[in-house]
Each structure stands twice: as C-alpha cells, then as structure tokens.
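Peer 1: give me a 3D structure for the following:
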Amino acid sequence: MTQEKEMSFLDHLEELRWHIIRSTIAIISAATLAFLGKSFLFDVIIFGPTKPDFFTYDMLCNASNLIGYDSFCDTVFDFEVQSRTMAGQFSAHIWTSITFGFILAFPYVLYEFWKFISPGLYTKERKHSRGFLFFSSVLFFIGVLFGYYVICPLSINFLGTYSVANQVHNDFDLNSYIGLVRASVLASGFIFELPIVIYFLTKIGLVTPAFLKKNRKYALVIVLILAAIITPPDVASQIIVAIPVIILYQFSILISKIVIKKQKRQS
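Peer 2: Modelled structure (predicted):
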C-alpha cells in the first residue's frame, strides 16, 4: 500500500469530516438549483408519470398494439394529490429538491468517498479510480431512469386506479405520492450498483464466482421478493422489474470471474 504519511485516528476523522462537508456542499448546491426550478421539478418530473401522454404509457401502448391488445392506451387517472398540512407543500419542495440534488451530485459524492479510501489501496488499484467512478455513476443513473420510467409509472398506474368500491375516491397525500416516486428512483439506483458491490466483495475474498452460481436460485427468490416489494402486485410488473436485476446478477458473476483471473495471474 502507498501512503504519504501515517495518520492518527483523529486525523482520519478530520479527513472524513472534510469529505462529508464537501459532499454536502455539492448536494446543497444541486438542491438549490432544483429548488429554483420548481415548475420543471414538479410539473414535468414529479407529476410526469400521472399524465396520459407519459413516455412509458405510449411505449407500452405501442408494444401491446403489436400483439393485438390495447393495454395502457387509455390511461386516465381519476385521483387528486392533496396537501393536508400547513407546511406540507413547502416541506415537499425542500426534501424533493434535496433528493434531486443528491442524484445530480452522486458522481461527486462518490469521488469524495473514493478519495477517502484510496490512500489505503495499492497503487495499481488506485489507477482504476476513474473506471470505478465512471461505471458506478453510469449504473446509478441507469437505475434511476429505470425506476422513474418503469417502476414509478407501473406503480402509479396500478395504485392510482385501484379501487375497493365505487364509493371510495382516491385522494392521495402529497408526501405519500412523492415518497413513492422517491423510493422507486433511489431503490433502483442503488440496486443497479450490484456489479460494483460484487467487484469489491470479490476483491476482498468474501465472494467467488462459484458462490454466486451456487446461490443463484436463492438470489432469484430474493430478486422476486424485491420486485414484489417495489412494484404493484401483478405478475407482469414484477417480471419487468426482475429481468434487469437478474441480468445484473449474471453480469456480476462475470465480473467476479474476471477479478479472480486477474488475482491468479498476479499471484
């Protein structure tokens, strides 16, 4: 390992504090931009999946037409989003801006995290920092887009039109609606980091390709459970969510194999 100088525990804490401060400043800066763009943030992004002409509904409608169905072609939401507390809308504006700021600043936050742990790594490992930051950021953003364009509209389409009786009208609380969007987006973003997690677990010897293959059936069950949690309880939606996660798992096995091969060549 390479390290310019020995640091005490308190020095490490001080170093960590500054990484956290810089990351927080980046998030707040991005959140401020999001806060100022309130109309775009809410009218276009947050409430986009409630509009009949949303991209996902058009795509699913065209896909269903190819096989002779008209699913998602007449998507109309007969529900209202209400704020039932005095500070409800302002609070939603603040926290939504912070969430959006975190998403935008994610590559920089990851960069600060890497800067903190990199002094404890070997020189060869530190050379791969750019690749780590690039692929981690790309996977996170792909996951965020998947959550926004797939999980979120499927959930809103199911839950927004679900009814137990004609006498019950759907009026959703603002924080409840935004919580659904936030959970769908962030959960997908972090799930798509699976290959990166497997890479590091393989590097430190906690995971091997044989272990991943042996437990593939258990992983499949876990994936289906996760899909059931973050999607509406219909089989089609769960399959749509489960497929990319299963692909990520297979890709993680490949990454684990590559890491093991490199370690064998170096030993």
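Peer 1: only C-alpha atoms for contact and neighbour calcs from this point on.
Peer 2: Noted.
Peer 1: now do the helices in this structure.
Peer 2: Assigned by DSSP state H, the helices in the chain fall at 9-36, 38-39, 55-66, 88-117, 123-126, 129-146, 152-161, 174-191, 194-203, 209-214, 216-230, 235-266.
Peer 1: any idea how far the fifth one is from the chain center?
Peer 2: It refers to helix 123-126. 28 Å (CA atoms, centre = their mean, to the nearest Å).
Peer 1: how about the longest one?
Peer 2: Put simply, helix 235-266 sits 17 Å off its chain's centre (CA atoms, centre = their mean).
Peer 1: go on, the first one?
Peer 2: Average the C-alpha atoms of helix 9-36, do the same for its chain, and the two points are 21 Å apart (CA atoms, centre = their mean).
Peer 1: which one of the helices of the chain lies closest to Val168?
Peer 2: helix 152-161 (11.3 Å; CA to CA).
Peer 1: what's near enough to touch Glu251?
Peer 2: Quick fix: residue 251 reads Phe, not Glu. Residues near Phe251 by CA atoms under 8 Å, 6 or more residues apart in numbering: Pro195.
Peer 1: give me the distance between it and Thr231.
Peer 2: 23 Å (CA to CA, to the nearest Å).
Peer 1: right, so of the helices of the chain, which gets closest to Ile46?
Peer 2: Taking CA to CA, helix 174-191 is the member of these nearest to Ile46, at 7.3 Å.
Peer 1: give me the neighbour count for Gln238.
Peer 2: Other residues near Gln238 come to 22 when the count uses other CA atoms under 10 Å.
Peer 1: nearest spatial neighbour of it, chain-adjacent residues omitted?
Peer 2: Distance criterion CA to CA, 6 or more residues apart in numbering; nearest residue to Gln238, sequence neighbours excluded, is Ala227 at 5.2 Å.
Peer 1: now Val150
Peer 2: Thr56 (6.9 Å).
Peer 1: go on, Asn170?
Peer 2: That would be Phe79: by CA to CA, 6+ apart, it lies 5.1 Å from Asn170.
Peer 1: same check on Arg84?
Peer 2: Nearest one to Arg84, counting by CA to CA, 6+ apart, is Asp173 at 7.0 Å.
Peer 1: to compare with the earlier structure, here is another sequence to fold:
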Amino acid sequence: MPDPTAKEIAEVLLGLRKKLIRIVAIIAGVWAISFTFVTDALITKIKNDLLPPGAHIVYLYPLEPLILKLKISLYLGIAVAMPYIVKVIYDTLRSRTELLDNLNISRSKAVLYLIVATILFGLGIAYGYCIMLPIFLKFLYQLAVQQGASANYSIAEFVSFVVLMLVVFGFVFELPLILYILVSNGVVKYSTLTYYRRHFYVGFFVIGAVITPPDVFTQLMVAVPMVVFFEISLLTIKVLLKGKIYEDMHSASG
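Peer 2: I've put the predicted structure just below:
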C-alpha cells in the first residue's frame, strides 16, 4: 500500500474536521434545548419517582443545581449524537484500517440495527427505571434506617447515580445485538465467545467495580445483569445463526 501524499492527508483531516464540527453542533444544539426545556422536568421526575419515602434531597453547595443541569444536558446531547459518532468511527476504521474488513453493513441493515438498538436501549432504561432502581434504592434506604442514619441525598449525586445506572442497563440490553452483528459478519466466532466466557464474566465484574460505589451489593447489581444478558446473547446467536456456527466449526475441524 503506497504512502499517503500530503494532499490525501489534508483531505482526510479536512473531512474529519467537518465531521467533528457536526458532532459538536449536534451535542451543543441538543444541550441548549434540553437545558432550557427538558432537564428541570427530568430531574423533578427522577426525584418524584425514585426517591424513597422518608428520604430527603439536599443541596450541598450553591452551584450544585446548575452544574447538575449542565451535566444532564450534556449527557442528552451525547446520547443524541451517538449514532452519528458510531457512523464516523465505523467509516474511519473501514476506510483507513483493516480492523473491520469482515464487517460490511449496508445502509438498510444499518437502519435496521439502529432501530433495534434504540428499542433495546429503551427497554434497558425502562427495566432499570421501573423495576430495578425502585427496589434497589428502597433497599438502600431501609438499610440506612436500620443503622439509625437519616437519608439525606445530595441532588447531584442522587440524580447522577440514577442516570449512570440507567445508561448501564441500556447498554447491557444492547449486548445481544452487538454480539449478533460481530458473529454474523465473521468479526468474532461463536466458539471464541464461549471459550472466553469466564474471561467475560471477570470483565463484567471489573466494570461493575469501576462504575459503581465501592460496595459489593451495588457491583453485583451491575455485573449480574451483564452476565445474564451475555448468556441470552449466546443463546440468541446460537438460534439465529445456527448454520453459520456449524460452518465455522466444520471449517475449523477441517
């Protein structure tokens, strides 16, 4: 492969600059809209729906509500821009490296994957918001009461924790789709996933330890659903890609 010329490098940098400007524009636009019209209602809803009865919200410093609004608005902007960010990364890796040579996604498949990914992410958020977090937060509140503590939560820490957990559950629900795409396009073999199953388990628990407070129960609340959905992903792949799995096993043995 010939070395790129200065003109080709300049064209790549110019194209990347335009894409980065678009990403920043999307994030900034959604940030401004959500900061003005959405974030206050979202924070209020989280407090009303998930704050355990008897617990109280407090502000620890004057700028805490403003900084919280800025953070939540930024998160929403990044979430809206994420499909385009993934597209830019995919196009860049496809055109400039050999990492994704086996991954060839047509426009129609990309649209289908985006729809399925959005649905799965929404289901993960709904599961966390309606089922897991109410039980989990109530358990933590009752534990504090039993220990004779008064439950006064910082508004920033409470809302940030809820948002973080919702994002985690959203991405956990994406596992079946991600692994299906990788296996169906030959990027990863099904046998590789099953062979390194225990390594994935360890990785899930490490992720749980990194993104949650330093207590075992909270880490389990993150890691265990990831393990369960990893197994669901393997079962889904085994059912939907039975022919491809057989071909891979046959070619490996041959």
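Peer 1: tm score of chain vs chain?
Peer 2: Superposed pair, TM-score by TM-score structural alignment, normalised by the length of structure 2: 0.69. Supporting alignment: 234 aligned residues with a CA RMSD of 4.1 Å.
Peer 1: about what we covered before: TSV for the helices of structure 1, including distance to Gly48 of structure 1?
Peer 2: What follows is these, written out as TSV (distance: least, CA to CA, whole Å):
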stretch	distance to Gly48 of structure 1
helix 9-36	16
helix 38-39	12
helix 55-66	9
helix 88-117	14
helix 123-126	41
helix 129-146	13
helix 152-161	9
helix 174-191	11
helix 194-203	28
helix 209-214	38
helix 216-230	19
helix 235-266	19
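Peer 1: how close does Val111 of structure 2 sit to Tyr90 of structure 2?
Peer 2: For Val111 of structure 2 relative to Tyr90 of structure 2 (CA to CA), the value is 14 Å.
Peer 1: so which residues make contact with stretch 212-230 of structure 1?
Peer 2: Contacts for stretch 212-230 of structure 1 (CA under 8 Å, 6+ apart): Ile151, Ser184, Gln238, Ile239, Val241, Ala242, Val245, Ile246, Ile253.
Peer 1: Leu13 of structure 1: which of those is nearest?
Peer 2: Comparing these against Leu13 of structure 1 with CA to CA places Ser184 closest, at 33.4 Å.
Peer 1: now do the contacts for the closest one.
Peer 2: Per CA under 8 Å, 6+ apart, neighbours of Ser184 of structure 1: Gly147, Tyr148, Ile151, Cys152, Ile230.
Peer 1: let's see 10 Å
Peer 2: 143-153, 155, 178, 230-231 (CA atoms under 10 Å, 6 or more residues apart in numbering).
Peer 1: ok, those residues vs Ile25 of structure 1, which is closest?
Peer 2: Distances from Ile25 of structure 1 to the contacts of Ser184 of structure 1, taken by CA to CA, are shortest for Val144, at 21.9 Å.
Peer 1: okay, now that closest one: neighbour count?
Peer 2: Neighbour number of Val144 of structure 1 under other CA under 10 Å is 24.
Peer 1: please apply the same query to Leu175 of structure 2.
Peer 2: By other CA under 10 Å, neighbour count at Leu175 of structure 2 equals 21.
Peer 1: which residue is nearest the middle of structure 2?
Peer 2: Nearest to the geometric centre of structure 2 sits Phe171, at 3.4 Å (CA atoms, centre = their mean).
Peer 1: so who does the counterpart of it in structure 1 touch?
Peer 2: Here Phe171 of structure 2 is matched to Phe190 in structure 1, going by TM-score structural alignment. Contacts for Phe190 of structure 1 were tallied using CA under 10 Å, 6+ apart; they are Ser136, Leu139, Phe140, Phe141, Gly143, Val144.
Peer 1: relative to Gln263 of structure 1, how far out is Phe190 of structure 1?
Peer 2: Taken as CA to CA, the span from Phe190 of structure 1 to Gln263 of structure 1 is 27 Å.
Peer 1: check Val221 of structure 1 too.
Peer 2: 31 Å.
Peer 1: for Leu60 of structure 1, same thing?
Peer 2: For Leu60 of structure 1 relative to Gln263 of structure 1 (CA to CA), the value is 45 Å.
Peer 1: over to Thr123 of structure 1?
Peer 2: Counting by CA to CA - Thr123 of structure 1 and Gln263 of structure 1 are separated by 15 Å.
Peer 1: again, but for Ala26 of structure 1
Peer 2: For Ala26 of structure 1 relative to Gln263 of structure 1 (CA to CA), the value is 36 Å.
Peer 1: how about Val245 of structure 1?
Peer 2: Val245 of structure 1 sits 27 Å away from Gln263 of structure 1, going by CA to CA.
Peer 1: cool, and Trp95 of structure 1?
Peer 2: Note on Trp95 of structure 1: its distance to Gln263 of structure 1, by CA to CA, is 44 Å.
Peer 1: tell me which of these two has more neighbours.
Peer 2: Per other CA under 10 Å, whichever of Trp95 of structure 1 and Gln263 has more neighbours is Trp95, with 16 against 11.
Peer 1: burial measure for Pro53 of structure 2, as a count.
Peer 2: Using other CA under 10 Å, Pro53 of structure 2 has 10 other residues around it.
Peer 1: excluding chain neighbours, what is closest to Arg94 of structure 2?
Peer 2: Leu100 is the one closest to Arg94 of structure 2 (CA to CA, 6+ apart), at 5.6 Å.
Peer 1: so what's that neighbour up against?
Peer 2: Tyr90, Asp91, Thr92, Leu93, Arg94, Leu182, Asn185, Gly186, Val187.
Peer 1: ditto for Lys19 of structure 2
Peer 2: Contacts of Lys19 of structure 2 by CA under 10 Å, 6+ apart are Leu13, Ala25, Tyr84, Ile85, Val88.
Peer 1: can you turn the buried part of the residues you listed into a PyMOL selection?
Peer 2: Buried residues among those (16 or more other CA atoms under 10 Å), as a PyMOL selection:
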select buried, resi 85+88
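Peer 1: reformat the contacts of Lys19 of structure 2 as a markdown table; add distance to Leu76 of structure 2.
Peer 2: Formatted as a markdown table, the contacts of Lys19 of structure 2 follow (distance: CA to CA, whole Å):
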| residue | distance to Leu76 of structure 2 |
| --- | --- |
| Leu13 | 28 |
| Ala25 | 13 |
| Tyr84 | 14 |
| Ile85 | 14 |
| Val88 | 19 |
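Peer 1: all set, thanks.
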